[in-house]
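My questions concern the predicted model and sequence given below.
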Amino acid sequence: MRDQILVANAGSSSLKFHVYDVFDNDQLCFAYGGQISGIGDRLPHFRVRDAQGQDLLNQDLAPDQALNLHSAQHLVADWLIAHLPKPPIAVGHRIVHGGTQYSASVAITPDVIEYLDGLSPLAPLHQRNNLAPVKVIMDRWPDIYQVACFDTAFHQGHDPVVSHFAIPKAYYERGVRRYGFHGLSYQYISQQLHAEWPDIYAGRVLVAHLGSGASACSLKAGRSVDTSMGFTALDGVPMGTRPGKLDAGVLLWMMEQGMTHDQIQSLLYTESGLKGLSGISADMRVLCDSDETQAQLAVDHFCFRVAETLAGLCVSLGGVDALVFTAGIGEHSPFVRAAIADRLAWLGVHIDPAKNESSREGLISTADSAVKVLVLPTNEELVIAQESLRLIRAEAGINI
């Protein structure tokens, strides 16, 4: 009976899981995965698909079955108990923030949970939700090995010039610094470049992780040099519902107008970005299909700020050899890729229109482009599974 690793990723309105089979030489192969979406909504849905994309489960849920993340977790747990032939050897979790203490994935203990829970104000939409399945599993199956994999870890080790804000040093020592996020995605892209595009991997690479959450990162020889997100996941480029870079004076003004902490937090995390600017939707597909002026403004603003950010990251690299688009928008929106590339033409970025329209993966730049442009699907869950397997093998004294 083959060993398996379970990966859990809990958000504010969805709970995702992937199951990986462990083969000889500790190769991992996706077996099946699913999610409960619409948690807390009138129409929650539970879907599970296998490696061939065939449905193992596809059903609407009653609202009270996924009233909140707690009830959704127990629903997923019951389904997994009925379908896993034996308990997984490890459960890996995506945890957004690792703070100053963790620069790599770690085995989860009560002390680790306590520290990570204390970072929740730095990621109010993510951290406690990420930790919720950890606590459920620890309560129901205390002997299962659990691993925390951090979105901040890949960016640890940045030059102090990059990681500091221009505020008194005492705040840096208290943890107020630029951490960066989406590190699991960037780690996967780095691995793929190393395996499939070694010449590009060895050079100066910009990666645009463009989804409902969006950021950019500069890689040199596969390592993070700088990134657009900072102390929290609000900074950098505009996102689905987050504003990206914002003058701190705007927040002071809001406070002067009498807005509370919770009102400002809600505005910045759930009402801004594409949703706020367009007044229509946080979904890039909806905005690109719309003829509304504000929708077009939101798309143009997004593409402009992403291009501006990518150009700025070239400073950390001393130039650029390749640009990689990844994540939901980056992988599936030829229009957005083209609009960003057009704004970077002065850097030597030129994409082939036909390749851009048809490609979901691979090289889309022209033969004479000074900068190679690729589309690479990301796979954060596989990185979490790899890290979990690495740690449990290390604990057993086995090198992989």
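Thanks, I have the structure now. These numbers come from a predicted model, not from an experiment.

going forward, measure contacts and count neighbours with C-alpha atoms only.
Noted.

Which of the three states applies to Cys149?
Taken by DSSP: H, G, I helix; E, B strand; the rest coil, the conformation at Cys149 corresponds to strand.

wait, what's in contact with it?
With Cα atoms under 8 Å, 6 or more residues apart in numbering as the criterion, the residues that contact Cys149 are Gly92, His93, Arg94, Ile95, Ala104, Ser105, Val106, Leu184, Ile384, Glu387.

And for Leu363?
Residues near Leu363 by Cα under 8 Å, 6+ apart: Lys355, Lys372, Val373, Leu374, Val375.

mind putting those in JSON lines, distance to Ile5 included?
Below are the contacts of Leu363 laid out as JSON lines (distance: Cα to Cα, whole Å):
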{"residue": "Lys355", "distance to Ile5": "36"}
{"residue": "Lys372", "distance to Ile5": "36"}
{"residue": "Val373", "distance to Ile5": "34"}
{"residue": "Leu374", "distance to Ile5": "30"}
{"residue": "Val375", "distance to Ile5": "28"}
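
Take this one as well and set it beside the first:
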Amino acid sequence: MSDLLARHRAVMPNWLALYYNEPIEIVGGKGNRVVDASGKSYLDFFAGILTNMIGYDVAEVRDAVERQIATGVVHTSTVYLLRGQVELAEKIARLSGIPDAKVFFTNSGTEANETALLLATYARRTDQILAMRQSYHGRSFGTVAVTSNRSWKNNSLSPLNVHFLHGADRHLTQFRGMSDEQYIAACVDDLRHVLATATGGDVAAIIAEPIQGVGGFTMAPDGLFRAYQEVLAEQGILFISDEVQTGWGRTGSAFFGIQNHGVTPDMMTFAKGLGNGFAVGGVVARGDLMDNLHAVGLATFGGNPVAMAAANATLDYVLDHDLQANAARTGAIIIDGLREAAPRLPVVGDVRGKGLMFAVELVAPDGSPSPELAAKFMEETKKLGLLAGKGGLYGHTIRMAPPLTLTEEEAREGLGIIITALENL
């Protein structure tokens, strides 16, 4: 492994971060567990950054991919009819609830968000965008502009005129102790003030994650985005929901995260888990917005036949096995267990989450964010046989999102490992 790590460092950029003091190479997987090159097994609570959504070595996905490869056609591009694209788009359009919806497929969430921003700014003829503080929407030029986390922004240059809103920052002094209703009211007041003072003329759209991924699974209280949408609708401002991490039933309480707020957005972006490891992303939007562009467009690799085979099989599996209900059931075991244990664990500053998307903030004795404890927790869980992820504005949050196929027994096993690791900090 030291040889592979040395080779990695020689040819890969130094900003390409690796977890752990001694990084691992994953060489096998089955169900909700993976095996590294040394033969050590781990219960996977990060799922390739929420991407191996229904676990590893899933027969339905494997068989669908093998059938497509067996045809000899692994690529044609969008200048030809693609049956798998049409079939998947029909399913997504129906599930989205967006009126007269149409779908465009990309390779990633970054590309999906770029497409949504293009559609919004073109339709509204303005470069002004609203986004949320602590957000992350991708690593490209446009998506970095709507990302509000200094650790993920290489520069301030932007093709967009962006204004950032409150909504997932209740830790700030001015919001502490507020009820959900009071916090929503304060955020709506701020939105109206931003529109009245910081913007000039029309605004194209708001883009928001229902639960902030890189932000450490921070989230607006249910109903905030409904309140925002009511204000935005007064000026015709579009709503883009970034469902790259919150889609496909992961929150347990809704199939798409934004539905927890009672909102039907104008567009939703998606990626990650839909292909269960195969590269797929996309936008589902109102048909008039999608059809509005005047220039010719295509996607060379977006909606690739193999990726479409995997995505169709994955989505069918999620629906056929009601994995949204499973996320609610198994997620409650973990989140309730963590909240019960938190009062006796001084390193825990907060426990939050919905379904199989949950996080623990780690703090120093004075209550300040502790990225050092987060790094130590990662080493502890690795030693105990569980993979977790990190995030948060200050790098002090452990974020976890197991496959939606997690069993109740595995949920209890993972909960035990997490609590043991916290006790060892």
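Looks like it arrived, so ask away. Just so it is clear, the structure is predicted and the values come from calculations on it, not from any experiment.

Quantify their similarity with the TM-score.
In this superposition the chains share a TM-score of 0.26, using TM-score structural alignment, normalised by the length of structure 1; 184 aligned residues with a Cα RMSD of 7.5 Å.

on that earlier part again, going by neighbour count, which of the contacts of Cys149 of structure 1 comes out on top?
Neighbours were tallied for each of the contacts of Cys149 of structure 1 (criterion: other Cα atoms under 10 Å), and the maximum of 31 neighbours falls on Gly92.

which outside residues touch the helix or strand hosting it?
Using DSSP states H and E, the secondary-structure element containing Gly92 of structure 1 is strand 90-95. Taking contacts as Cα under 8 Å, 6+ apart, the residues outside strand 90-95 of structure 1 that touch it are 4-10, 126-127, 130-131, 134, 144-151, 384-385, 387-389, 392.

6 Å instead, please
For strand 90-95 of structure 1, the external contacting residues (Cα atoms under 6 Å, 6 or more residues apart in numbering) are 5-9, 130, 145-150, 384, 388.

nearest to Ser190 of structure 1, of those residues?
Minimum distance to Ser190 of structure 1 across the contacts of strand 90-95 of structure 1 is 14.4 Å, recorded for Ile384 (Cα to Cα).

tilt between the helix or strand hosting the closest one and strand 90-95?
Ile384 of structure 1 is part of helix 380-395 when elements are defined by DSSP H and E. Relative orientation of helix 380-395 of structure 1 versus strand 90-95 (axes from the mean of the first three to the mean of the last three Cα atoms, to 10 degrees): 130 degrees.

For helix 380-395 of structure 1, list every residue counted as buried.
Residues of helix 380-395 of structure 1 classed as buried: 380-392 (neighbour count, 16 or more other Cα atoms under 10 Å).

after the strand holding Gly92 of structure 1, next one along is what?
The next secondary structure element downstream of strand 90-95 of structure 1 (using DSSP H and E) turns out to be strand 106-107.

other SSEs contacting that following strand?
In terms of contacts (3 or more Cα pairs under 6 Å, 6 or more residues apart in numbering; DSSP states H and E), strand 106-107 of structure 1 is packed against strand 146-150.

So which bits of the following helix or strand past the strand it packs on are buried?
Proceeding N to C from strand 146-150 of structure 1, the next assigned helix or strand is helix 160-163, under DSSP H and E. Applying a neighbour-count criterion of 16+ other Cα under 10 Å, the buried positions in helix 160-163 of structure 1 are Val162, Ser163.

now for helix 160-163 of structure 1, which elements pack on it?
For helix 160-163 of structure 1, not one helix or strand is in contact under the criterion 3+ Cα pairs under 6 Å, 6+ apart.

After the helix or strand Asp336 of structure 2 falls within, heading C-terminal, what element do we hit next?
Assigning secondary structure by DSSP H and E places Asp336 of structure 2 in helix 323-341. With elements assigned by DSSP H and E, the helix or strand that comes after helix 323-341 of structure 2 is strand 348-353.
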